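Student: next input, structure requested:
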Amino acid sequence: MLKIQVNKLHTLTGHNDCVYALTEGSDPRFFYTGAGDGMVVEWDLDLPKDGKLIAKLPHSIYALEVDRERNLLIVGHNFEGIHVIDLNENKEIWSLKLTDQAIFDIKVFGNEIFVGTGDGLLIVVDIEERSFKKHIKLSSKSIRVMSIAPVKRQLAIGLSDHSIKILDLANNFQPIANLVGHTNSVFALSYSPDEENLVSGGRDAHMKFWNSDNYTLSENIVAHMYAINYLSFKEDGKFLVTCSMDKSIKVWDAENYKLMKVIDKARNAGHGTSINKVIWSTYSGQVISISDDRTISIWQIEAENL
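Tutor: As a prediction, this is how the structure comes out:
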């Protein structure tokens, strides 16, 4: 039997508003945060206290994504579009005015950037041409979150209309499936590392496991008290973490659908308000979380055999 041990390593401060966006760098030793204060900050897991400001924009930032191949950071700038920062130079090299809506998520695949907007548009941008390529209207409600299965070449999109739409990246974004099961907005979505499962979570506090061969529902768990804001798999696929508006982080056995650990303020000096995103670092195996409380926490999470 496994027991999960949790140790809070660091609390990082510097943002002046709720921290909404989080992504790992091309070199996963580094990670990036974006916040309501318009600041984008680079953090170093080896020297975590030394955050480095790399951009300051006028509006909130809900979405960040790294193009690992070119070492670019794509910043979703609400009501404007995207700003692209060369991480080798730490300077903006181009930007595109795409939308007057909020941008909730961004993904990179090959030579394309996918931008999900508050009015249900999937905007496709050509990285080499630095230009708008196409837009696909998926809903009148917001696109909240996206996940890519690179081997299957499929894109999963969670929306505020309670649905998850699966598009075929090998066949010009043709629809593959429309998953209906959540009773409110879908905020959290991730393919497992082996791409066999798609896991979703949302405002209804349910976490659902879908078999990605046929997109049938394998498991439904009432996972939190309030909205599940995000989820992230450990690199080996055995565990995942969820974070919630209920101020807790939960560690799950992803293979057996079992809750392994609750991390919160009372037990672990966790966040005091809603936790917006969480990632399981591929560099250190640590978990990084960001919150409305304006802080970033770094957690050591170890599984021990009893």
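
Student: for the rest of this, base every contact and every neighbour count on C-alpha atoms.
Tutor: Noted.

Student: list the contacts for Arg130?
Tutor: Arg130 makes contacts with 94, 96, as judged by C-alpha atoms under 8 Å, 6 or more residues apart in numbering.

Student: and the gap between it and Phe109?
Tutor: 14 Å (C-alpha to C-alpha, to the nearest Å).

Student: same deal with Leu87?
Tutor: From Leu87 to Phe109 the distance is 18 Å (C-alpha to C-alpha).

Student: likewise Gln300?
Tutor: Distance from Gln300 to Phe109, by C-alpha to C-alpha: 30 Å.

Student: what do you get for Val66?
Tutor: For Val66, the distance to Phe109 - C-alpha to C-alpha - is 10 Å.

Student: so these two - more neighbours on which side?
Tutor: Val66 (23 against 17; other C-alpha atoms under 10 Å).

Student: give me the nearest residue to the more buried one, chain neighbours excluded.
Tutor: Closest residue in space to Val66, ignoring its immediate chain neighbours: Leu73 at 4.6 Å, by C-alpha to C-alpha, 6 or more residues apart in numbering.

Student: and for the one you found, the neighbour number?
Tutor: Quick note: Leu73 (other C-alpha under 10 Å) scores 26 neighbours.

Student: list the residues that contact it.
Tutor: So Leu73 contacts 64-67, 84-87 (C-alpha under 8 Å, 6+ apart).

Student: then Gln174?
Tutor: So Gln174 contacts 167-168 (C-alpha under 8 Å, 6+ apart).

Student: what does stretch 86-96 rub up against?
Tutor: Here stretch 86-96 has contacts from 54-55, 71-73, 80-85, 130-132, using C-alpha under 8 Å, 6+ apart.

Student: if you set the cut-off to 10 Å instead, what comes out?
Tutor: For stretch 86-96, contacts defined as C-alpha atoms under 10 Å, 6 or more residues apart in numbering pick out 25-26, 42, 53-55, 66-67, 70-75, 77, 80-85, 125, 130-132.

Student: compare with the first, here's sequence two:
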Amino acid sequence: MLKIQVNKLYTLTGHNDCIYALAEAPDPRYFFTGSGDGMVVAWDLDNPADGRLVAKVGHSVYALEVDIEKNHLIIGHNFEGIHVIDLENQKELWSVNLTSQSIFDIKIFGNDIFVATADGVITVVDRIKRSVRKHIKISEKSVRVLAIDPSRNYLAAGLSDHSVKVFDLQTLQPLHSLNAHTNSVFALGFAPNAKIMVSGGRDAHLKIWDTSDFSLKESIVAHMYAINYLSFREDGRYFVTCSMDKSIKVWDTETLKLLKVIDKARYAGHGTSINKVLWSTYNQQIISISDDRKISIWNLEF
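Tutor: This is a model prediction of the structure:
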């Protein structure tokens, strides 16, 4: 059995409300958090004690995405739209008023910014023309999470109608509608270097999909309560899930075995729902954010 040593390195504070959004910067030494207080903060993994305010908006921030090529940060501003920040000059370049709904996720591919909203729409924004290219209505319920697999040309969306929908990334034509969850889908990811997609949600189950035909490979009772997010390690060998049950779990991608549980009792983890988790490509540490207004940084030794 693989042994994993867990060390909690830092607990970072500064947000005044639940922390919902988490994204790695173009330089992965840094990461960003967004909160119900409307603040977007940059943190340095080498000197994590002090965050730096990047932006302050009028409503909650549930979604952040980075444009690595242009060194921009895209902020999802609930009930408004997106704001694009030039990270070099630390100023807003442009914004688009998109929606009167919550913005749950943002992903970028090529010149397209995909924005997932509570009205069941994926809005496609052209980052060059700085304008809306397309609205894709895919459900009457919220689009909660997006995932992109550029190598196989897939865009996937997890929805509050319990489904996962898969589209052709180039044409945006629908390819599959996957119906195995019994509640909202919040967590979604394509495994690097493996032909699987993993989904999770309010039903506390992980569903493992074979991306050659999107057949269901396995269903795992993974947490006590809702699975809020998942993140693969850069090499794809492992992934982590986080949950409303206040725990982070580490999984083996190939065997799908549970390797470690990180929680409050054993490792002084978060005291409330963990909303997002990120496996850093900078130093392979794990970053987690929570309703407890705290950011935790974890080191795992395999």
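
Student: now the TM-score, please.
Tutor: Once superposed, chain against chain, the TM-score is 0.99 (TM-score structural alignment, normalised by the length of structure 2); 302 aligned residues with a C-alpha RMSD of 0.6 Å.

Student: which of the contacts of Leu73 of structure 1 are also in contact in structure 2?
Tutor: Contacts conserved in structure 2 for these, counting by both residues aligned by TM-score structural alignment, their matches' C-alpha atoms under 8 Å: 64-67, 84-87.

Student: ok, and the most crowded of these?
Tutor: Going by other C-alpha under 10 Å, Leu64 tops these with 26 neighbours.

Student: my reading is that that residue lies in a strand. Confirm?
Tutor: Yes. Counting by DSSP: H, G, I helix; E, B strand; the rest coil, Leu64 of structure 1 is part of a strand.

Student: aligned partner of it in structure 2?
Tutor: Taking TM-score structural alignment for the superposition, Leu64 of structure 1 sits opposite Leu64 in structure 2.

Student: excluding its backbone neighbours, what's nearest that match?
Tutor: Going by C-alpha to C-alpha, 6+ apart, Leu64 of structure 2 has Ile75 as its nearest residue, at 4.9 Å.

Student: do you know how far that neighbour is from Ile108 of structure 2?
Tutor: Applying C-alpha to C-alpha, the value for Ile75 of structure 2 to Ile108 of structure 2 is 12 Å.

Student: intersection of neighbour lists for those two?
Tutor: 65-66.

Student: between these two, tell me which one has more neighbours.
Tutor: Taking neighbours as other C-alpha under 10 Å, Ile75 of structure 2 and Ile108 compare with Ile75 leading, 26 against 20.

Student: so the more buried one sits against Ile82, correct?
Tutor: Yes. The pair Ile75 of structure 2 / Ile82 is scored as a contact, 5.4 Å apart, by C-alpha atoms under 10 Å.

Student: between the two, what contacts are shared?
Tutor: 63-64, 95, 103, 106.

Student: for these, which single residue is the most surrounded?
Tutor: That'd be Ile103 among the shared contacts of Ile75 and Ile82 of structure 2, by other C-alpha under 10 Å, with 32 neighbours.

Student: now that one. Nearest residue, chain neighbours left out?
Tutor: Thr117 (4.5 Å).

Student: ok, that neighbour touching Asn78?
Tutor: Yes. Here Thr117 of structure 2 reaches Asn78: they are 9.0 Å apart, a contact under C-alpha under 10 Å.

Student: quick check: neighbours shared by the two?
Tutor: What both Thr117 of structure 2 and Asn78 touch, as defined by C-alpha under 10 Å, 6+ apart, is the set 98-104.

Student: hmm, which of those residues are the buried ones?
Tutor: 98-99, 101-104 (16 or more other C-alpha atoms under 10 Å).

Student: now those residues in a markdown table, with distance to Pro192 of structure 2 and secondary structure?
Tutor: Below are these laid out as a markdown table (distance: C-alpha to C-alpha, whole Å; DSSP: H, G, I helix; E, B strand; the rest coil):
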| residue | distance to Pro192 of structure 2 | secondary structure |
| --- | --- | --- |
| Leu98 | 32 | coil |
| Thr99 | 33 | coil |
| Gln101 | 32 | coil |
| Ser102 | 29 | coil |
| Ile103 | 26 | strand |
| Phe104 | 23 | strand |
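
Student: from these, which is closest to Asn183 of structure 2?
Tutor: Phe104 (16.6 Å; C-alpha to C-alpha).

Student: return the residues in contact with the closest one.
Tutor: Per C-alpha under 10 Å, 6+ apart, neighbours of Phe104 of structure 2: 20-21, 61-64, 76-78, 115-118, 142-146, 186.

Student: how much space separates it from Ile82 of structure 2?
Tutor: Phe104 of structure 2 is 12 Å from Ile82 of structure 2, by C-alpha to C-alpha.

Student: now the common contact residues for the two.
Tutor: Counting by C-alpha under 10 Å, 6+ apart, the residues touching both Phe104 of structure 2 and Ile82 are 63-64, 76, 115.

Student: greatest separation within those residues: which pair is it?
Tutor: By the measure C-alpha to C-alpha, Leu64 and Val115 form the most distant pair in the shared contacts of Phe104 and Ile82 of structure 2, at 10.3 Å.

Student: can you pull the residues that touch both of the two?
Tutor: Counting by C-alpha under 10 Å, 6+ apart, the residues touching both Leu64 of structure 2 and Val115 are 76, 82, 103-107.

Student: sort out for me which of those residues are in helices.
Tutor: Per DSSP state H, helices hold no members of the shared contacts of Leu64 and Val115 of structure 2.

Student: will you turn the residues you listed into CSV that also has distance to Ile295 of structure 2?
Tutor: Shown next, in CSV, are these (distance: C-alpha to C-alpha, whole Å):
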residue, distance to Ile295 of structure 2
Gly76, 20
Ile82, 24
Ile103, 22
Phe104, 20
Asp105, 20
Ile106, 21
Lys107, 22
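
Student: grab the nearest non-local neighbour of Tyr30 of structure 2.
Tutor: Nearest one to Tyr30 of structure 2, counting by C-alpha to C-alpha, 6+ apart, is Asp44 at 4.6 Å.
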